[in-house]
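>>> Sequence isn't available, so here's the structure alone:
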C-alpha cells in the first residue's frame, strides 16, 4: 500500500506542477490543461482517502 501511495504522490505532484505551469503561461483554458487539472484533483482525493487506511 505504501508503494501505491508513493506513486500516487509523485503523480499528484507532477500533475499540479503542470497545472501551475499552464496558469503561469496563461494556457489554463485549453482542454488539455483542464483535463490534467481534473486528473490531479481526483488523484489528490484518492491519495487523501488512502491515508486513512
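All right, it came through fine. Just so it is clear, the model here is predicted, and its values are computed rather than measured.
>>> C-alpha from now on. contacts and neighbour counts both.
Will do.
>>> Contact partners for the residue nearest in space to the middle of the chain?
Centroid check for the chain by CA atoms, centre = their mean gives residue 40 as the closest residue, at 2.2 Å. For residue 40, the contact set (CA atoms under 8 Å, 6 or more residues apart in numbering) comprises 11, 12, 15, 16.
>>> what about versus this one:
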C-alpha cells in the first residue's frame, strides 16, 4: 500500500505542475488542460480519502 501511495503522490505533484504550467502559458481554456485539471482534482481527492482511512 505504501508503494501505491508514493506513486499516487508523485502523480498528483506532476499533474498539478502541468496545470500550473498551462495556466502560466495562458492555455487554460484548452480541453487538454481542463482534463488534466480534472484528473489532478480527482487524484488529490483520492489521496485525501486514502490518508483518512490508512
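It's in. Just so we're clear, the structure is a prediction, and the values are computed from it rather than from any experiment.
>>> Superposed, what's their TM-score?
Here the TM-score for the pair of chains, by TM-score structural alignment, normalised by the length of structure 1, is 0.96; 53 aligned residues with a CA RMSD of 0.5 Å.
>>> if we can go back for a sec, mind putting the contacts of residue 40 of structure 1 into CSV with secondary structure, distance to residue 29 of structure 1 and neighbour count?
Formatted as CSV, those follow (DSSP: H, G, I helix; E, B strand; the rest coil; distance: CA to CA, whole Å; neighbours: other CA atoms under 10 Å):
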residue, secondary structure, distance to residue 29 of structure 1, neighbour count
11, helix, 22, 16
12, helix, 20, 22
15, helix, 16, 21
16, helix, 15, 17
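>>> For residue 44 of structure 1, state which of the residues you listed is nearest.
Looking at those and their distance to residue 44 of structure 1, the nearest is residue 12, at 6.1 Å (CA to CA).
>>> Surely that closest one is in contact with residue 45?
No. Using CA atoms under 8 Å, residue 12 of structure 1 is not in contact with residue 45, being 9.7 Å away.
>>> So which bits of the helix or strand encompassing residue 46 of structure 1 are buried?
If you go by DSSP states H and E, residue 46 of structure 1 is part of helix 31-50. The neighbour-count check on helix 31-50 of structure 1 (16 or more other CA atoms under 10 Å) flags 33, 36, 37, 39, 40, 43, 44, 47 as buried.
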